[in-house]
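[1] Return atomic coordinates for the entry below.
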Amino acid sequence: MKSLFNFSKLAIILSFVLLSIRVHSQPSSKSYKGFLRVYSQTGQMISKGQFVFINDSVLGIKRLKEVSTINKSVIGFVKTKRSGGHNVVIGAAAGGAIGIALGVGTADPDSWFGYSAGEGALGFGILGALGGGLIGGLAGLVKEPMVFMINGNEGNWQTFKNVMVHFKK
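    Got it, this is the predicted structure:
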């Protein structure tokens, strides 16, 4: 009877996790907010954040509720999307949270291989974080950010501007 109760707890937890996931095949072009990383001509990162606006001479990026403007003359290149480490951190956090929930939900100290809720949270949390981080790292290898070389070239700036205006529509 206890195993049926534990299986019911596990099924309920998994159903809540799976039902809370929203999947979209394509982002809406009206709600797309492209993430940009802006580098100087020497290769140092100047800024990073959500794309806000672009005009003939300035790029606007929002980070932490503050919009900063970057003059095109100081921009060496711009990369879209986040770095691979971001995927690893997000995957590890999600995997750890799911692991902790499963460890606590399936704890049964009286079974043959029994463990308490704390031990289950620790063990499953670590395994979930490692697995989630690995999946996030693999996802980071698959994504390919676009790189726009600007280096003060007006033609490159216009190409970049046209692409960003398309994203913002």
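
[2] rest of the way, CA atoms for contacts and neighbours
    Noted.

[3] show me the contacts for the residue positioned nearest the centre of the chain.
    Taking CA atoms, centre = their mean, the centroid of the chain lies closest to residue 87, which sits 4.9 Å from it. Neighbouring residues of residue 87 by CA atoms under 8 Å, 6 or more residues apart in numbering: 133, 136-137, 139-140.

[4] Would you tell me which helix is longest in the protein?
    Longest helix of the chain, by residue count under DSSP state H: helix 117-142.

[5] Who are the packing partners of the helix or strand just after that one?
    Tracing the chain past helix 117-142, the next element assigned as helix or strand by DSSP states H and E is strand 147-149. Judged by 3 or more CA pairs under 8 Å, 6 or more residues apart in numbering; DSSP states H and E, strand 147-149 is in contact with strand 75-80, helix 154-168.

[6] Check which residues of the helix or strand following the first one are buried.
    Moving toward the C-terminus from strand 75-80, the next helix or strand (DSSP H and E) is helix 84-105. In terms of neighbour count (16 or more other CA atoms under 10 Å), helix 84-105 has its buried residues at 84, 87-105.

[7] Equivalent analysis for stretch 125-145, please.
    Buried residues in stretch 125-145, counting neighbours by 16+ other CA under 10 Å, are found at 125-137, 140.

[8] cool, and stretch 63-80?
    Neighbour-count burial for stretch 63-80 [16+ other CA under 10 Å]: 70, 72-80.

[9] for comparison, sequence B:
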Amino acid sequence: MKNLIFVITLVLISNAYAQNGLENTNVFLRVYDLEGKKISKGKVLSILDTSLQLVRNGQPMEIPVRSIGSVKTKHSGGNNVLIGAVVGAGTMAVVGVATADPDAWILAYNAGEGAAAGALLGGTLGAMVGGITILFKNTNSYEINGDTAKWKAFTEMIVNN
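    Below is the predicted model of the structure:
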């Protein structure tokens, strides 16, 4: 019985510690160097006075402030288009399979043809809807240019939002 209580306590303590270990993990950033080339992207792991730590695919990476030209929030517009296309294609492919009737008198098609046509039509419509949602995306851009004063202002804006 003591071992069971010990194990439960250990699990609860480790979960509490794990939840407090990372802050601001829901903020996605794209980081560009001083020449305007994208050097990294990912969710914020931590923001320090001299560097930015991001995590992408479970791998942490540290970017020194002196090499940061600009920072943009949120994913690029192509992400909206891609997600819209995938969701539209998948949904309409299922509808195409479900409505297939090879013995219909006017419009006869089998499940494979229905899936292909549905995916093509749904992917196109979904990409269009994803493209429209770009207009409502509120992406912010912050010019840093390796300046620590601008970096501190950016840090305060991110922490306060």
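
[10] Taking the buried residues of stretch 63-80 of structure 1 together, which two end up most distant?
    73 and 80 (18.9 Å; CA to CA).

[11] Give me the distance between the alignment partner in structure 1 of residue 144 of structure 2 and residue 30 of structure 1.
    By TM-score structural alignment, residue 144 of structure 2 lines up with residue 150 in structure 1. From residue 150 of structure 1 across to residue 30 of structure 1, the span is 26 Å (CA to CA, to the nearest Å).

[12] For those two, work out which one has more neighbours and name it.
    Applying other CA atoms under 10 Å to residue 150 of structure 1 and residue 30 shows that residue 150 carries more neighbours, namely 23 against 9.

[13] Tell me the spacing between that one and residue 73 of structure 1.
    Counting by CA to CA, the gap from residue 150 of structure 1 to residue 73 of structure 1 is 9 Å.

[14] so where's the longest strand in structure 1?
    What stands out as the longest strand in structure 1, according to DSSP state E, is strand 45-54.

[15] can you count the residues close to residue 32 of structure 2?
    21.

[16] which residues does the corresponding residue of structure 1 for it contact?
    With TM-score structural alignment as the criterion, residue 32 of structure 2 lines up with residue 39 in structure 1. Counting by CA under 8 Å, 6+ apart, residue 39 of structure 1 makes contact with 45-47, 75-78.

[17] Map residue 11 of structure 1 across to structure 2 for me.
    Residue 11 of structure 1 maps onto nothing in structure 2, by TM-score structural alignment.

[18] same question but for residue 74 of structure 1, I mixed them up
    For residue 74 of structure 1, the aligned residue in structure 2 is residue 67 (criterion: TM-score structural alignment).

[19] measure the aligned partner of residue 76 of structure 2 in structure 1 to residue 71 of structure 1 for me?
    In structure 1, residue 76 of structure 2 lines up with residue 83, judged by TM-score structural alignment. Going from residue 83 of structure 1 to residue 71 of structure 1 by CA to CA gives 23 Å.

[20] quick one, what contacts the match of residue 76 of structure 2?
    So, once contact is read as CA under 8 Å, 6+ apart, residue 83 of structure 1 ends up touching residue 140.

[21] same question, the one 10 residues further on
    With contacts taken as CA under 8 Å, 6+ apart, residue 93 of structure 1 has the following neighbours: 129, 132-133.

[22] Quick one: these as CSV, columns for distance to residue 18 of structure 1 too.
    CSV is the format used below for the contacts of residue 93 of structure 1 (distance: CA to CA, whole Å):
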residue, distance to residue 18 of structure 1
129, 18
132, 15
133, 19
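
[23] re earlier: between the buried residues of stretch 125-145 of structure 1, which is closest to residue 9 of structure 1?
    residue 125 (17.4 Å).

[24] Which residue in structure 2 aligns with that closest one?
    Aligned counterpart of residue 125 of structure 1 in structure 2: residue 119 (TM-score structural alignment).

[25] Over to residue 48 of structure 1?
    Aligning on TM-score structural alignment places residue 48 of structure 1 opposite residue 41 in structure 2.

[26] any idea which element the residue of structure 2 most remote from its centre lies in?
    With distances taken as CA atoms, centre = their mean, the residue sitting farthest from the centre of structure 2 turns out to be residue 105, at 46.0 Å. Here residue 105 of structure 2 sits in a region with no helix or strand, counting by DSSP H and E.

[27] Next, count neighbours for residue 19 of structure 1.
    9.

[28] Let me see the contact set for the closest residue to residue 145 of structure 1 other than its chain neighbours.
    Take residue 145 of structure 1 and drop its neighbours on the chain: the residue closest to it by CA to CA, 6 or more residues apart in numbering is residue 80, 5.1 Å away. The contact partners of residue 80 of structure 1, by CA under 8 Å, 6+ apart, come to 34-37, 145-147.
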